[in-house]
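J.: Predicted structure and sequence below. I'll ask about it afterward.
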Amino acid sequence: MDENLMTVYNIFTSIETKTNHEYIIYEMELYKMDDKGNKIYALESTGKQPLQADKKTLIHPSLDISDSEDTSYILELNLYHKLGNDEYEVLPEPMTAIIPLKGFLTSDKKWGLSREFQYNETTEKTQYGDVPIYEVKITFKSRSFEAKEHPAGDPQDPFTKAKIERALQLRLAKYDFPYQGDASLCGPAAFFYCLLMDRPDLYKQIVKELWESGKTKIGTLKIKPGYNCRHPTNFFTNDSRGYIPKVSCIDWITLASLRDSENSVFDYDSPDDQFSGITTAEDLKTWFEKSGAKILYSINTSLIDQIRGPHLTLQDLCRLNSYISPETHVVVLIAAKMISNQGILTTKDHWVVWTDKLKLLDGQEITEQTAITEKIKLELFSWGTVKKWWDSKSLGEVMQNSFAAMVVSKIP
C-alpha cells in the first residue's frame, strides 16, 4: 500500500459472551499513542451502541488514514449492562487489544486481534425493600507469571501488579531500558529496545497482555511463552546487590517470553539457561518483519555466516553509518568483550543497537580512507543502557569484534 494514500477502514469486533446481546451496550475507539502519550485516533469514540445478535459490534468507518496497513493500533472497548431503562458500566477499565490495520481487511486470523474480547458475568437478584436490584459480577483471568521461589502472596513475589506497574512507569519514562541481567537475552533486548523507542504504547500493551493472559501479538508476531517460562526457577541471586531477581519483572515477561515462544525444542525457564536464550540473526529478522518493520539492509546474517563468523569490513561499517537516522535502527552482532572488557575470546555473542554514527574522537565520521589505528567512539544500546561505551578502542578493534548487522525500519 502506498503510505501517501488515505484509506478508510471498516472497524468492528466481536465479543465472546453467553450473555444475551440485548443486555449489552458497547463503546469503542481505535487509536495509537504519540511520544507524549496523546491518542491519535483512527476511530473516535463510537458512543454507546447496542451489540448485535451475532455478538458483533456495528461496522464503524474509520477516519482517513495514511499509515501503512502493517501499522498496529489499539482497539479499546468498554461495556455497559442494560437493565430496564438503566445502563451499568461493568468493567473496572476498558478492554484493549493490539490489531494491525490489515486485520480489518482480511479474515486471516494471523492478522487479527492480539486477544479476544470476553465478557463473563453472573447476575444475582437481591431485595432492598420492594425494589429488586441486579448485581453484575465480572470474572477476569488471573495473572500468568509466578516465580516458583516466591509465588503469589509471598512478600518477595517479583510479579505483583504493583511491581509491574512501577517498572512500566520507569520504562516508559526512559528511566531505564530493556536489560537481560544474567540471562542470554540480548537479542530480545535489542528488539524490545527498538519497540520501546518506536511504539511505547504497544510496549505497554504487550506487558499488560502477557502478565494478564500469558499471550499477545504484534502484527503477526505471536508471543506465547510456555508454562515453565511463566513459572521460572532459580530466578533470584544473592550477591553484593542483595537478594534480588536475576532479571527484572517486565524484562522476564517480555524478553524471556519472546525467546521461549521461538524455541521449538527447548524450554526457556530460568535466567541460567544460557543455551536456550541464544538469538540468531534470522530470529531477529523474523521478529522485526512480523511486527511490521522492514529489513532495509543486512550483512553476514545467514546462519552459515554466523557460524563461520566473518568480520565486518571498514566498508561495512561506513555503510552502516550511512543508515543512521531517526527512522531506522542499526542492530549489530559483536563480541561482548568489546564493551564489557571481560574474557579474552573474540566470540560473536552479543546483539547491540547503534544509536549514533561511528566517529573519530574529534567527532568526524569514519570514511573508507580512515586508518584502522585511529581511535573511535560510538554510542549504542546494550545491557539496559544507552551511552558511549568506549573512547579508546581503535577502528581495527571494532572491525575485529563486529560480525553481522541489519538495518531495520521503525516498527509501525
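T.: Received it, and whenever you're ready, just let me know what you need.
J.: CA only for contacts and neighbour counts going forward, please
T.: OK.
J.: now the helices for the stretch 251-400 of the chain?
T.: 257-262, 281-290, 303-308, 314-323, 337-340, 395-400 (DSSP state H, counting those that start in this stretch).
J.: got the buried residues for the fifth one?
T.: If I follow you right, that is helix 337-340. Within helix 337-340, the residues that count as buried by 16 or more other C-alpha atoms under 10 Å are 337-338.
J.: Comparison target below:
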Amino acid sequence: MTKIYANFVISPVGLDACSTIDLTKYSYKLQFCEANGQQKILRAESEANFMKGGESRFHCFEYDENKIETPLAKCDIYCNGVATDKNIFVRVFFDNNSSNKWTVFKKKFSEGVLTNKSNFDKICHISKRRVFVDSQFPVGHILDPFEKSKIERQLKARLSNMLSPNDYMNTPYPDQKQSSLCGPATFLYALLKDNPYLYCQYVKDLWNNGEAMLGTMKINPSYGCCHPVKYTKHSGETLVPAIDWISMASLRDHENLTLNYSSPEDTFSGATLPDAIADWAGSVGSKIIYKSETSFLSSWPIEQVVWLNNYISPDFHVAVLINHGLISDSWNITPTHWIMWTGKLIDIQSNNPVNKKTSENTLVDLEVFSWGNIFCISQYGKKHTLRDFCKYIYGAVIFKKIT
C-alpha cells in the first residue's frame, strides 16, 4: 500500500488595503478520485474550515498502487453553505514532510460592495452611508479626511514606519498630536510593534464596519466619535491623523460610559487611567505584570523608579503616567501624559542604568515613545537630576509583549 498527501492554501487576490476577509468562515470538501475514466470518487473527506491564513488541513490517502494509478485530489470551496468554486485540482505528493508542496489557489474576491447573489464572496459590508465622516468636509468633498484612498495610504505608510505628509501624518507611530489620546497612542504603539497584523485588521474593521474586535474586546465607537467636530482646519489639515483618530479615539470612546469623545479638543473625556491600558493589553493576550493605582497628587520615590527601570527589556512594555513637563516646557501639578519607556533610565555621564546606589543628584536621560516618535528627553534640552526626574512620575502599567 502507498500513501499520498495533499494540502492547499487560498491566496486572496483583488484586495485593497482597506478590504478584509475572514478565511475561517470558508470551508472546503476534498476528494481523492481515480485518475482516469469517470474519475470515480475513492474517498470523500469531511467538510472542514480553512485556518486563519487560508491553509487547509493535511490530508492523507492510502491506495494499492498495483491496482490503480496515483489518484487525483480535488476540492470544492464553500461560503455559508454555498459553493463558490468547484473542481479545484490539488497536487498530491508522497513525502509527508514536503511542506513546500502546498497547492496555492488564487481566489478572487469582491471589492466589498453589496450584492443579492447568494454565492457572492463578501469581504466586508460597505453601506452607502460611510461610518467615519468629518463634520466640516463630509463624504464627496475633496478635503474629506476619511476618504478610502487616504486611509489606505496612511495605513500602508504606518505599517512600514513611514510618513504620509500629504495626509498630515508626519510621524511613523501613532500620534495624538495635541489631543488627550496619549493613553491609546501608547498602547497602540505596543500593538503596532508586536502584532502589526492585528493593528492593521483593527483599523480596517473600524473604517469598514464602525466596530472591531481588539482581541476579546469589542470596540464600538459612538456616533459622536465617528462624526468628529472641530477635527479639521479650514485648510483641510487634520488635528489628528485620520487612521489615528479612527483607532485611538474609538478606543478611548469605548471606555466612556457617559461622555462621547467627539473632538480632539475634548480633554476630560479623553483621559486614560491605568485600568484602561491594562484592560486593552489583556484583551489582546498580554500578561499584566504590574498596574499602579491612580494618584493625582503623589509622585513616585526614587526606589520605585529604579524598580520600574529593571523591567525595560525586549520582553516587556512599560507604559508610564507622567507630568508632561518631563518632556516639554509646560508644567502641571498633576499627571497629564502617558509615554512608553523604550530604553532604560541612565546616568548621562556613565551611560549606565540607574540603580539603588545612584546619587539623587545624578543627571539622567531616558529614551521614550511619545507624540508619534521615539526620542531621548535630552534631545529637547531637558536635563533632570534623578531626584527631579522622579517628581514627574505618577503611575505605570507593565505588560508582556503582545504575541
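T.: Done, it's in. As the structure is a computational prediction, the values presented were derived from the model and not from experiment.
J.: quick one: TM-score?
T.: Once superposed, the chains reach a TM-score of 0.71 (TM-score structural alignment, normalised by the length of the second structure), with 315 aligned residues with a C-alpha RMSD of 3.2 Å.
J.: Any chance of the helices of the stretch 251-400 of the first structure in CSV with distance to Thr123 of the first structure as columns?
T.: What follows is the helices of the stretch 251-400 of the first structure, written out as CSV (distance: least, C-alpha to C-alpha, whole Å):
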stretch, distance to Thr123 of the first structure
helix 257-262, 37
helix 281-290, 42
helix 303-308, 57
helix 314-323, 59
helix 337-340, 60
helix 395-400, 66
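J.: Packed most tightly, which of these would that be?
T.: Ranked by mean neighbour count, these are led by helix 257-262 with a mean of 23 (mean count of other C-alpha atoms under 10 Å).
J.: Mean per-residue distance, it versus the second structure.
T.: Here helix 257-262 of the first structure, set against the second structure after superposition, deviates by a mean of 0.7 Å using mean C-alpha distance after the TM-score superposition for the first structure.
J.: Please apply the same query to stretch 164-171 of the first structure.
T.: Looks like 1.2 Å for stretch 164-171 of the first structure (mean C-alpha distance after the TM-score superposition for the first structure).
J.: so where is that stretch in the second structure?
T.: Mapping stretch 164-171 of the first structure onto the second structure (TM-score structural alignment) gives residues 151-158.
J.: May I see the buried residues of that stretch?
T.: Buried positions in stretch 151-158 of the second structure, judged by neighbour count with 16+ other C-alpha under 10 Å: 151-158.
J.: who touches the counterpart of Ile333 of the second structure in the first structure in this structure?
T.: Per TM-score structural alignment, the equivalent position to Ile333 of the second structure in the first structure is Thr346. By C-alpha atoms under 8 Å, 6 or more residues apart in numbering, the contact set of Thr346 of the first structure is 335, 337, 400-401.
J.: Over in the second structure, see which of those residues survive.
T.: Compared against the second structure with both residues aligned by TM-score structural alignment, their matches' C-alpha atoms under 8 Å, those retain Ala335.
J.: got the buried residues of stretch 151-158 of the second structure as CSV, with secondary structure and distance to Leu345 of the second structure columns?
T.: Formatted as CSV, those follow (DSSP: H, G, I helix; E, B strand; the rest coil; distance: C-alpha to C-alpha, whole Å):
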residue, secondary structure, distance to Leu345 of the second structure
Ile151, helix, 37
Glu152, helix, 37
Arg153, helix, 36
Gln154, helix, 33
Leu155, helix, 32
Lys156, helix, 33
Ala157, helix, 31
Arg158, helix, 28
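J.: what's the neighbour count on Glu62 of the second structure?
T.: Counted with other C-alpha atoms under 10 Å, the neighbours of Glu62 of the second structure add up to 13.
J.: Check Glu365 of the first structure too.
T.: Neighbours of Glu365 of the first structure (other C-alpha under 10 Å): 16.
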